[in-house]
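Peer 1: build me a model from this:
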Amino acid sequence: MLVIVSPQEDIYVAVRPGAQAGMQLPEAFYAELAEAADEGRPVPPWFVDAARQAWQIDLTGQPAGSVVSVRSRSVGPVTYSRASWEINKGCNFSCEHCYLEQRPFAGLPLAEKLRLVDMLQAMGVLWFQITGGEPLIDADFPPSYERAHDAGMMVEILTNGSRLARPALIEMFSARRPHKITVSMYGASPETADALTQTRGAFKSAYRGLLAAAEAGLPVEVTIIVTKHNVDELDAMRALVDELGLPRNEYGSISPTYTGNGSPLETQASGYLDKSAIFAGCPAGHTSFHVDPHGLTTMCKVGRDNPINLITEGPQGLLRLPAIADAQMLRTGGCSGCKLSSTCRVCRPMARVYQEAKAPLETYCQHGERKAS
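Peer 2: Model (predicted):
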């Protein structure tokens, strides 16, 4: 499908995988597109004009059902718009900075994975991120991805890129285009990338994956992971990505593991911790949630208190999630009574992880900055 039209909480949107532009639709226009798709009628002229303007595509005369995926309104007790899923924590890299302290290769059987995706669709999830571990090493990734794509989800895959050059994956992503494939880059040379990932051949396999994806015209974005081990190659990493003609961003805010192990902080590059944005609240647990490889659902990847088993309880269990999320947003421990709370730049679940890891204040808190000045 070229375009996805979907309810999104109390509005209706039209989006296209791989494109930043989208549009909000009146309910009557949503209903008209749904009827056109069901009845085999062409795309309405007003939507032909809108699609041409938003995405530079021509839908003139096309049967609506062949080019527009019209998602039904969510059913059941809860409605969510976003979800992330660790399909498997297993990984073929052993990165020093990883926020997962342990990476066992385990998860749901395929039938349960597919049932999970179906439940997410029924709850209204449109924006769907599949991560790991390394998701592309899971044998059930292809059918799970295809199920999510065919359900009309805007799928993003977070990957190290090491398997991305495989012809079967390139063919699948070309036939069923994801919204985005985000590939992490760990160095501009084999020596640096292989050392940080503690994996021989990591740079070669990841770069081969980027080349294959770029040649196939897939919607790839590169995230340059900045650490003390590769900061000297930052300009070279930028140049590599630019040569491929791919968009890029940089991430240098290394955190402890979500279980409170501070060892990843040892890889932090001085001066690359992003603390610029003031934390103004988060809808996690209310409009979005995270699912681990076994179907345990939490407010996000960091705040994993009181998980709800989505497989055994179903969507009904998520009625408890907003209250669980709100409890994790309270200022506790070292943050109770903080006079800088109105300008704090760290969410509560993440601050607690730093505190449990006994991390130095300057790695996450403005108090540390003041003492250093």
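Peer 1: contacts, neighbours, all on C-alpha from now
Peer 2: OK.
Peer 1: burial count for the residue lying closest to residue 27 once chain neighbours are set aside?
Peer 2: With sequence-adjacent residues excluded and distances taken as CA to CA, 6 or more residues apart in numbering, residue 27 is closest to residue 12, at 6.6 Å. Look at residue 12: counted by other CA atoms under 10 Å, it has 20 neighbours.
Peer 1: Proceed likewise with the subsequent sequence, for comparison:
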Amino acid sequence: MHDVIASPFLEQYVLVRPGSRGGALLPEARYEELRAFDPAEPAPPWLVEAVREQWDDLDITGRILADFLLVRRPSQWGYGKASYEINLGCNYNCKHCYLGLKVQSGMPWEDKRRCLDIMGEAGVLFLQMTGGEPTIDRDFLRAYRHAWQLGMMITVSTNASLLWRENLLRTFKECPPYRVTVSMYGATKASYDELTQRAGAWDQFVQGMNAARHARLPLRMSIVVTDDNGHEEQAMVDLCKTWGVEYEVFTNMTPTIYGGGEVLTAQSKGHLRLRKAFTGCNAGHTFFHMDPHGLVSICKIGRDDQISLPHEGIQGLARLGEIADRLMLRTGGCSGCTLSGSCRVCRPLAKHYQEAKAPLAAYCQHGQKKAG
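Peer 2: Model prediction:
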């Protein structure tokens, strides 16, 4: 078990702590010094001071390095972040869900573990574990622990319905997550159960949130505003403030990963907001996404030309950058667009909207101008 991690991260070196949002940059020389140290040696004075400055509740004075420090190895692959969709199954059936069919399937444990090992070898420091609902997966706990032991800073994306379970809370206490991001679907039982299409979902949500707050998990709320709960947007915000939980509001619905438009009917037109201009991203270059079957794509949206990590191994990632560059080209219905420089969605997301035959105003400036 480790309290502190020293790790390469993209083109830098960092000192981070599980369960903490804080961190510090490390000069390369200090990182290499830690790599060369005998784990049985006590912490050098400069490290004691650096840890004290960043985390005043953690004193490593006199402690040997092996007792608290994990030093991650450099990676030639240059991936700092990844997301892992451990299962598409869910105990809710939300009207707006971009996953479409929620199929309960995935890899056997040995393949899951191997894929996590490959992620670690690829340099992934920050890992998002998601679903579906990740906590219902039979291998969630050991996958979480394995990733944590590899020195990953883990964000769990959940609906909070199971956060009251003792085995989950015990795991999170022993292996603190970087963040627990909870989706919020209403401020009352009526709206919450209606959107999730599960009787009793609100009660599970409240029970999970009470347990998570009592355990002082590093919570962040994603407030999802739809046609069913739009009238409760302020009430959801107020509840987050009452709980002392930071939050972000999401109002724009997207098609399913299969290009289905049925979920767009959940959109609250009165809450539709203009997205910020898309200025590019590093999907496929410093970040990647893996689905329940070990198929790697540039992100959760751009799932074309997937790479099978269980079959190709880490060498398969060598093709991901070229795939990303190709998927980001303005092709198809976006070819030759004169407004592409200020577009508000990436090309893979625009493709999903086009496949779903969504109204142009939902994603394109041309449609927004006509609507205005």
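Peer 1: tm score of chain vs chain?
Peer 2: TM-score for the superposed chains, counting by TM-score structural alignment, normalised by the length of structure 2: 0.96, backed by 370 aligned residues with a CA RMSD of 1.5 Å.
Peer 1: pretty sure the residue nearest to residue 27 of structure 1 is in a strand, no?
Peer 2: Yes: Residue 12 of structure 1 forms part of a strand when assessed by DSSP: H, G, I helix; E, B strand; the rest coil.
Peer 1: I'd say it and residue 26 touch.
Peer 2: Yes: Residue 12 of structure 1 is within contact range of residue 26, at 6.7 Å (criterion: CA atoms under 8 Å).
Peer 1: residues contacting the residue nearest to residue 27 of structure 1?
Peer 2: 5-6, 24-27, 30 (CA atoms under 8 Å, 6 or more residues apart in numbering).
Peer 1: 6 Å instead?
Peer 2: 6, 24-25 (CA atoms under 6 Å, 6 or more residues apart in numbering).
Peer 1: same question for residue 251 of structure 1.
Peer 2: Residues in contact with residue 251 of structure 1 (CA under 6 Å, 6+ apart) are 225-226.
Peer 1: again with the one 10 residues further on
Peer 2: If a contact means CA under 6 Å, 6+ apart, then residue 261 of structure 1 has residue 357 as its contacts.
Peer 1: residue 345 of structure 1 versus that one, what's the distance?
Peer 2: 21 Å (CA to CA, to the nearest Å).
Peer 1: quick one: the strand or helix carrying residue 141 of structure 2 to structure 1 mean distance?
Peer 2: Assigned by DSSP states H and E, residue 141 of structure 2 belongs to helix 140-149. Here helix 140-149 of structure 2, set against structure 1 after superposition, deviates by a mean of 0.4 Å using mean CA distance after the TM-score superposition for structure 1.
Peer 1: tell me which residues in that helix are buried?
Peer 2: Burial within helix 140-149 of structure 2, assessed by neighbour count using 16 or more other CA atoms under 10 Å, is assigned to 140-141, 143-148.
Peer 1: for stretch 282-301 of structure 1, same thing?
Peer 2: Those would be 284-301, for stretch 282-301 of structure 1 by 16+ other CA under 10 Å.
Peer 1: identify the residue of structure 2 aligned to the residue nearest to residue 27 of structure 1.
Peer 2: Residue pairing (TM-score structural alignment): residue 12 of structure 1 is matched to residue 13 of structure 2.
Peer 1: having no further points to raise, I will conclude here.
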